[in-house]
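1. what follows is a protein structure lacking sequence information:
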């Protein structure tokens, strides 16, 4: 090999070394093999990062679904609890508004239609008894023909249960009562109700011939079969005033006649057992139809 070829070969080697140094500098001091290894590692890291991101997204999605499921379950539970609470409250309200002693024998707070019916008739605004203290009673009774009838009474809440129990016993025993209607059917007129032999309880009024409120005004008295068990007052001359008119034949309590209330009568026994007083035991007047609490 001559000197010319040696010189060219040396220049080629120097060029190769120079290019190698330049390439390493451009690769931040890495060899091509090192660069390839770093590239592979970077690719693997990016792949792992992508998988991690996907996993995180899946976890976030699952968490959202779990939260939605929990919220949905909570909403269902809340709705169910609210419904149960509402039903329970409705049942409680029903229990409070209507009490049943037996089939056909109930009492409740005054229904709105009854309030409208009695307002300005048997009930007037006053400071002695409120509508809230009164109860509307439904009872069954046997009329004078032996037929079963539906009756209604308004009374003080204190005696509502007692009246149901008493009328239930009277009904089961076949005790006969001609009529059991609100006195409002007679425009609140006590005399008209007695003439019809109607059994009634509440009526905001005074005692006949006085300025004193009757026990009826508080719903604490009841008049039973009044035509056959009249109200009697006595004059100084010994004469009697018998009410209602036409019931004079029944003022003689020694006489025997149907529907007479005396101490052997079932109504007398039941009412007195429940703590009522009988007007037939009074001295200055006799009110044979009358039981008061």
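-> Cool, the structure landed. None of these values were measured; they are calculated from a predicted model.

2. hey, let's count contacts and neighbours off CA atoms from now on
-> Fine.

3. and the helices in the stretch 1-150 of the chain?
-> Assigned by DSSP state H, counting those that start in this stretch, the stretch 1-150 of the chain shows helices spanning 3-26, 32-97, 112-118.

4. export these to CSV and append columns for distance to residue 290 and mean neighbour count.
-> Putting those into CSV (distance: least, C-alpha to C-alpha, whole Å; neighbours: other C-alpha atoms under 10 Å) gives the following:
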stretch, distance to residue 290, mean neighbour count
helix 3-26, 123, 11
helix 32-97, 28, 12
helix 112-118, 22, 13
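
5. can I get the ones you listed in a markdown table including distance to residue 263?
-> Shown next, in a markdown table, are the helices of the stretch 1-150 of the chain (distance: least, C-alpha to C-alpha, whole Å):
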| stretch | distance to residue 263 |
| --- | --- |
| helix 3-26 | 130 |
| helix 32-97 | 36 |
| helix 112-118 | 34 |
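
6. put this beside the first:
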């Protein structure tokens, strides 16, 4: 028997108090996305003169996503203008798969503090900063890398785990909400657009990180 539409949640209950159970549905809104120019609030301290990409070369992708509680939220992620369409498509795939993204706001909302953004399990992309453990520009500085649910998908090298509160999730046999595993819907969605996953690196393991360059 088919009842409702694909994606509906079907429930049975006595909705009107007449003593008889009937079918009901919970229908979620469809995926919504827009690609817009960045604002000063979007980039804030995450951009400064001398960064390798000017604000005109960036876009904000405003998109629906599921949160950890099964609610539909609207998030924002700042990426290179040339990649915004691909990112929108990835986010649609993740929405269709009901993959939970805990929070998705520009890192500027954390004063461009990557540690604070990671600790909040915030998914973000553009941030003009040095590569972790080095001095050269990271791929995030070009808007061509995204970190997804970083608390539960930490950066791991030796005994160092970033963010530190993500240490329990260095055990990748776990299956907490928002974790990414080899071959799952997140890895496949990014791979379909030519992005690679830091969780496949030999060392470090950057389970949150996707980029177009493999760096």
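-> That came in fine, so what should we check first? Nothing here was measured: the structure is a model prediction, and the numbers come from that model.

7. what does the TM-score come to for these two?
-> Once superposed, the chains reach a TM-score of 0.81 (TM-score structural alignment, normalised by the length of structure 2), with 183 aligned residues with a C-alpha RMSD of 1.5 Å.

8. host element of residue 88 of structure 2?
-> helix 84-96 (DSSP states H and E).

9. residues in structure 1 aligned with that helix?
-> The alignment of helix 84-96 of structure 2 onto structure 1 (TM-score structural alignment) spans residues 160-172.

10. that older thread, relative to residue 244 of structure 1, which of the helices of the stretch 1-150 of structure 1 is closest?
-> helix 112-118 (23.1 Å; C-alpha to C-alpha).

11. run through who's touching that closest one.
-> The set of residues external to helix 112-118 of structure 1 that reach it, using C-alpha atoms under 8 Å, 6 or more residues apart in numbering, is 131, 184.

12. figure out how far it is from the centre of its chain.
-> Helix 112-118 of structure 1 sits 20 Å away from the centroid of its parent chain (C-alpha atoms, centre = their mean, to the nearest Å).

13. show me what residue 66 of structure 2 aligns to in structure 1.
-> The alignment partner of residue 66 of structure 2 in structure 1, by TM-score structural alignment, is residue 142.

14. same thing with residue 107 of structure 2?
-> Match for residue 107 of structure 2 (TM-score structural alignment): residue 183.

15. surely its match and residue 122 touch.
-> Yes. Counting by C-alpha atoms under 8 Å, residue 183 of structure 1 touches residue 122, with 7.0 Å between them.

16. show me the common contact partners of those two, please.
-> 202-203.

17. just give the number of residues close to residue 268 of structure 1.
-> By the measure other C-alpha atoms under 10 Å, the count of residues near residue 268 of structure 1 is 20.

18. what segments of structure 2 are strands?
-> Along structure 2, counting by DSSP state E, strands occupy 9-13, 22-26, 33-37, 58-66, 72-80, 145-147, 155-157, 160-162, 196-197, 205-206, 209-211.

19. can you redo those strands as TSV with mean neighbour count and distance to residue 116 of structure 2?
-> Below are those laid out as TSV (neighbours: other C-alpha atoms under 10 Å; distance: least, C-alpha to C-alpha, whole Å):
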stretch	mean neighbour count	distance to residue 116 of structure 2
strand 9-13	12	36
strand 22-26	13	36
strand 33-37	16	25
strand 58-66	23	21
strand 72-80	22	16
strand 145-147	26	13
strand 155-157	21	14
strand 160-162	17	11
strand 196-197	24	22
strand 205-206	21	17
strand 209-211	25	16
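
20. ok, the counterpart of residue 164 of structure 2 in structure 1 - contacts?
-> Structural correspondence for residue 164 of structure 2 with respect to structure 1 (TM-score structural alignment): residue 245. Counting by C-alpha under 8 Å, 6+ apart, residue 245 of structure 1 touches residue 195.

21. distance of residue 245 of structure 1 from residue 230 of structure 1?
-> 9 Å (C-alpha to C-alpha, to the nearest Å).

22. for stretch 157-173 of structure 1, buried residues please.
-> 157, 159-171 (16 or more other C-alpha atoms under 10 Å).

23. from those residues, which single one is nearest residue 293 of structure 1?
-> residue 159 (7.8 Å).

24. just checking, the closest one touches residue 218?
-> No. With contact defined as C-alpha under 8 Å, residue 159 of structure 1 and residue 218 do not form a contacting pair (10.8 Å).

25. quick check: end-to-end length of stretch 146-162 of structure 1?
-> Start-to-end, stretch 146-162 of structure 1 (C-alpha to C-alpha) is 24 Å.

26. how distant is the match of helix 84-96 of structure 2 from the center of its chain?
-> 25 Å.

27. also stretch 156-176 of structure 1?
-> Worked out by C-alpha atoms, centre = their mean, stretch 156-176 of structure 1 lies 25 Å from the chain centre.

28. can you give the contact residues for that stretch?
-> With C-alpha under 8 Å, 6+ apart, stretch 156-176 of structure 1 has contacts from 101-102, 105-107, 133-135, 137, 139-144, 146, 202, 218-220, 259, 266-267, 270-271, 274, 293.

29. in stretch 209-216 of structure 1, what's buried?
-> Buried residues in stretch 209-216 of structure 1 (16+ other C-alpha under 10 Å): 214-216.
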